[in-house]
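K.L.:
got a sequence here, can you model it:
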Amino acid sequence: MRHRFTTSVAAVVAASLLLAGCSGGDDEEPASASAPSEPTSSATSEPPEPMYWPLTGLERTGDAPRHPVIVTKVDNTSSSAPQVGLGSADMVVEELVEGGYTRLAAFYYSKVPADIGPVRSMRASDISIVPEGATVVTSGAAPITIKRINGAGIPWITEGAAGVYRDNSRSAPYNLFAKLHDISKRLKAKEEPPAYLPWGTEADLPKGGKASTLTADFGGHSTTWAFQKGGYVNTDSYAAQGDQFPADSVLVLRVKVGDAGYKDPAGYPVPETKFAGKGAAMLFHGGRLVRGTWTKDGLTGAIELSTKAGELTVPAGHVWVELVPAVNGNVTFAK
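P.N.:
Just a heads-up that it's a prediction; the model follows:
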C-alpha cells in the first residue's frame, strides 16, 4: 500500500503603517510573505508478487527447480509392497489398468526423493495425465503405447538409463527402481510449469456435507481413505511405513474408459482412460464432501472444476486424484 504525505502551505502577510508626527515619516515596507514549501512525499515499494508451487498451490520462496516435473509410474498391487518415495510426492494420480487394478502416477517437483519404486510401465492414459514439459520415469510400455507417447512429445526414461536399477532383493517385475534425485540433476526445464489444478483456500469452499471416509472402487482394486488429524490416510496403502503420501485432499473425477487396442501378456484388454470432456467431481477436504463437475478441453487441456454456484477451487496442499471409471467403477463414503 502506498502512503502519501503533503505539507500544507501557510502564507503569513504582516503590514504595519507607522505615522510620524506632523512632520511626516517614511512608510515601512510590508513584510514579505514566506515562500510556499514544496510538497514532499514518501512511498513504500510494492511487495513482490507471491510465487506458488504448480502441483500443490502452496506459496514458494526462492527460485523454481531447474528440473522439470518428473512423473514416475509406480506399481499399486500387493506385490509392490513396500512402495518407496510416495511420501515426497507433490501429487499422485491413480488410474485404471487391466484387470480392474490401478497404477500410480507420482508427481515430483518441489521435492525429489533419493529413490522411487517399484517403477512400472506407461499407458496411453498417461497422455492426458502428464503435464506439458514433464518427463516420465517408466519401465517402458507396449510398442503401440510408446508410439503414441512419442507422438505426444512426452520424454521418458527407462531401464538402461543412468539411475534406473534393479533391486535384487525383490522379485521381477517389481524390482525396478530409480534414483530420482540423481536423475533430476541431469534434467533441465525449459520453463516453469503451469498450475495443475485450480488452487484456492479452504475458505473458498462451499459448505458441503460430512464425509470422514471414502472408498474409490476400480473393479479389481479399491483405495480407502479416512480423515484423521486434519488430513487423509490411505488405510490400505502399500507404501513403506512413514513414507505414505500426505494427502490434504482427495479429488475424485469420474472418467470415461475405452479400449487401448491391445492386450497385456496375461490376455487382459488394456483400458484407456479418456481424461477429456467433462464428468462428475467429488472433492473431499476437511472431513467434508463438495460435489461438482470437471471439464478438460482435450487430452492436454487444463482441468477446470465448478459447482452450480460457479468456480470450484482446491485448497492448496497435497492432493491424491482418483480417476474412477464412470462405468464399472464406484465411490462410496460415510459420515
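K.L.:
C-alpha from now on. contacts and neighbour counts both.
P.N.:
OK.
K.L.:
remind me, longest strand of this structure?
P.N.:
strand 249-263 (DSSP state E).
K.L.:
and the angle from whichever helix or strand comes after that one to strand 249-263?
P.N.:
As assigned by DSSP states H and E, the chain's next helix or strand after strand 249-263 is strand 269-274. Angle of strand 269-274 versus strand 249-263, following axes from the mean of the first three to the mean of the last three C-alpha atoms, to 10 degrees, is 130 degrees.
K.L.:
just the residues contacting the following helix or strand past strand 269-274, thanks.
P.N.:
Once strand 269-274 ends, the next helix or strand along the chain (criterion: DSSP H and E) is strand 277-285. Contact partners of strand 277-285, identified using C-alpha atoms under 8 Å, 6 or more residues apart in numbering, comprise 211, 231, 248-255, 289-298, 305, 314.
K.L.:
one more to put side by side:
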Amino acid sequence: MRVARTIAVTLAVLAPVAACSSGGGAASPSKAPQAAPVSSSPTPEAKGHPFTGLPYEELKPVLAVKIENTAAGKPQLGLKSADIVYIEQVEAGLTRLMAVFSSKVPAKVGPVRSARISDLHITPQFGKPAFAYSGVQSKMLPFMAEASLFDVGDTRNPGAFFRQPGRFAPYNLFANTKQLLSKAPKATEAKDIGFTFGDAPADGGVPKKSWTVKWPAARFTFSWSEEKKQWLIAQDGKKDMAAEGGQLGAPTIVIQYTKTERSQFHDKNQSYTPLVHSVGKGTAIVLRDGKAYKAKWSRESEKEGTTFTTESGEPMNFTPGQVWVALASRKPVIP
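P.N.:
I've put the predicted structure just below:
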C-alpha cells in the first residue's frame, strides 16, 4: 500500500548480562540469568488504512451500499461511518450515492435504493466486494450477474432488509449490515485503490470557504469548517444532516470530472440512465485544509484504482479520514 507517511520503528537488541558469584568465581549454571531472546521477526511498520489513511488493526471485507439521495430519502443513516462516498448522476439529472464501508461498519444503513450501470464500473477496483442495493431493471440483470461483486441485494438476501417506521416507500428500505456481510463471507478485504494520504502539496492550493458542484438537477456545496476541520456538506441549499445527528462532512472532497453519456438503460419515464466513465484520465479538484487544489486523475482499467496527482505529477495526498468523491461532468447531460 502506498501511504505518504509511515512511522519508522526501531528494534532494540538486548545484550545478555554476564553474572558473577559473590566469591569472584564462576556463577553456578543453575543460577546464571538467561539472556533475553532477540526476535527474529521485525516489528511491522505502522500503516494507514488504504481507504482513509487512518491507523487500523486489520483489513476487513468491503461492503458497498447504494443510498438514496433526494429530499424524500433524507436524513440518510450510516453515511458517517463510510470510508468513501461516491456521488453519481442518475436519471433526470438527479444524484445517488454509493457508500463504501470497511474500516467501520454501522449496524444499519439506508435508505437503500436500486443500482445503476455506473456502479458496476466502479466496484471492480475493490476486488469483489459485497454490494447491497434494492433491485435493478430486468435489462441490467445479465450485467449484474457478470459483475465483480457479491450480490447481497434485497432479492438475493431479503432477510437483511427491513422497512423503517416513520418513512414511506420506496424511501423506507434499510438493511442490517451484519446480515449483508454474512452472505458474502469471501468478500475482498480492503486494499490499495490508488489513494495517498499525508501532507498537502507545498504550493498550488487556493484558499476557499466553499465550493459548489452542479448536476442538471442537483447542487452540492462543500463549506470549510476550521473548527471541525471538515468540509460540511449541503445539497440544494439545505444542510445535509445525518440520521445519527449532526451535519455530514469530510476532511477531503474530490471533484472528479468524468465523461458522462447516455447508457442503453432508461427508466419507466424514458429518461436515460447516464453512464459515468470512471476509467481513463481527467482533471479533478481536491478540497482539503480549507484550500482547493488542481489535480489530475488516472485509472488504467476497471480492476485498478484511481490515482490522483498534482499538476506537476506529484502524489495528490488526501487528509486522513473519510473521502467523498463527486463524479461530475463539466457538460451537463440532458436526460
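K.L.:
what's the average distance for the longest strand of the first structure when superposed on the second structure?
P.N.:
Taken over the aligned residues, the distance from strand 249-263 of the first structure to the second structure averages 0.9 Å (mean C-alpha distance after the TM-score superposition for the first structure).
K.L.:
give the aligned range of that strand in the second structure.
P.N.:
Mapping strand 249-263 of the first structure onto the second structure (TM-score structural alignment) gives residues 252-266.
K.L.:
show me where the stretch 101-250 of the second structure has helices.
P.N.:
Secondary structure of the stretch 101-250 of the second structure, counting by DSSP state H, counting those that start in this stretch: helices at 119-122, 141-146, 177-182.
K.L.:
columns distance to residue 105 of the second structure and mean neighbour count on top of those helices, output as JSON lines?
P.N.:
Shown next, in JSON lines, are the helices of the stretch 101-250 of the second structure (distance: least, C-alpha to C-alpha, whole Å; neighbours: other C-alpha atoms under 10 Å):
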{"stretch": "helix 119-122", "distance to residue 105 of the second structure": "20", "mean neighbour count": "20"}
{"stretch": "helix 141-146", "distance to residue 105 of the second structure": "24", "mean neighbour count": "12"}
{"stretch": "helix 177-182", "distance to residue 105 of the second structure": "7", "mean neighbour count": "18"}
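K.L.:
those: which one's closest to residue 102 of the second structure?
P.N.:
Comparison of these against residue 102 of the second structure by C-alpha to C-alpha identifies helix 177-182 as nearest, at 10.6 Å.
K.L.:
list the helices and strands the closest one packs on?
P.N.:
Applying 3 or more C-alpha pairs under 8 Å, 6 or more residues apart in numbering; DSSP states H and E, one finds that helix 177-182 of the second structure contacts strand 130-132.
K.L.:
how close does the strand it packs on sit to the first structure?
P.N.:
Relative to the first structure, strand 130-132 of the second structure is 0.9 Å off (mean C-alpha distance after the TM-score superposition for the first structure).
K.L.:
how far does that strand sit from its chain's centre?
P.N.:
Centre-to-centre, strand 130-132 of the second structure and its host chain are 14 Å apart (C-alpha atoms, centre = their mean, to the nearest Å).
K.L.:
likewise for stretch 46-65 of the second structure?
P.N.:
With C-alpha atoms, centre = their mean, you get 9 Å for stretch 46-65 of the second structure.
K.L.:
and the contacts of strand 277-285 of the first structure, which are buried?
P.N.:
With neighbours counted by 16 or more other C-alpha atoms under 10 Å, these contain buried members at 211, 231, 248-255, 289-296, 305, 314.
K.L.:
against the first structure, where does stretch 73-83 of the second structure fall?
P.N.:
So stretch 73-83 of the second structure sits over residues 80-90 in the first structure, by TM-score structural alignment.
K.L.:
show which residues not belonging to the matching stretch make contact with it.
P.N.:
By C-alpha under 8 Å, 6+ apart, stretch 80-90 of the first structure touches 55-56, 74-75, 106-118, 174, 238-240, 242-246, 318-319.
K.L.:
which of the residues you listed are buried? Put it as a PyMOL command.
P.N.:
Selection command for PyMOL covering only the buried members of the contacts of stretch 80-90 of the first structure, criterion 16+ other C-alpha under 10 Å:
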select buried, resi 55+56+74+75+106+107+108+109+110+112+113+115+116+117+118+174+238+239+243+244+245+246+318+319
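K.L.:
return the subset of the contacts of stretch 80-90 of the first structure lying in strands.
P.N.:
Within the contacts of stretch 80-90 of the first structure, residues falling in strands by DSSP E are 74-75, 106-108, 319.
K.L.:
can you give me the end-to-end distance of stretch 102-121 of the second structure?
P.N.:
Length of stretch 102-121 of the second structure, first residue to last, C-alpha to C-alpha, to the nearest Å: 19 Å.
K.L.:
let me redo that: stretch 80-90 of the second structure
P.N.:
Using C-alpha to C-alpha, the end-to-end distance of stretch 80-90 of the second structure comes to 23 Å.
K.L.:
equivalent analysis for stretch 120-129 of the first structure, please.
P.N.:
Terminal-residue distance, stretch 120-129 of the first structure (C-alpha to C-alpha): 16 Å.
K.L.:
chain neighbours aside, what residue packs nearest to residue 116 of the second structure?
P.N.:
residue 136 (7.2 Å; C-alpha to C-alpha, 6 or more residues apart in numbering).
K.L.:
what's the match for the one you found in the first structure?
P.N.:
Per TM-score structural alignment, residue 136 of the second structure is aligned with residue 141.
K.L.:
and for that match, the neighbour number?
P.N.:
By other C-alpha atoms under 10 Å, 16 other residues sit near residue 141 of the first structure.
K.L.:
could you do residue 140 of the second structure as well?
P.N.:
Count around residue 140 of the second structure with other C-alpha under 10 Å applied: 15.
K.L.:
cool, and residue 70 of the first structure?
P.N.:
Quick note: residue 70 of the first structure (other C-alpha under 10 Å) scores 25 neighbours.
K.L.:
same question for residue 259 of the first structure.
P.N.:
12.
K.L.:
same question, the one 3 residues further on
P.N.:
Neighbour count of residue 262 of the first structure, defined by other C-alpha under 10 Å: 14.
K.L.:
ok, now which ones touch the residue mapped onto residue 56 of the second structure from the first structure?
P.N.:
With TM-score structural alignment as the criterion, residue 56 of the second structure lines up with residue 60 in the first structure. By C-alpha under 8 Å, 6+ apart, the contact list for residue 60 of the first structure reads 50-53.
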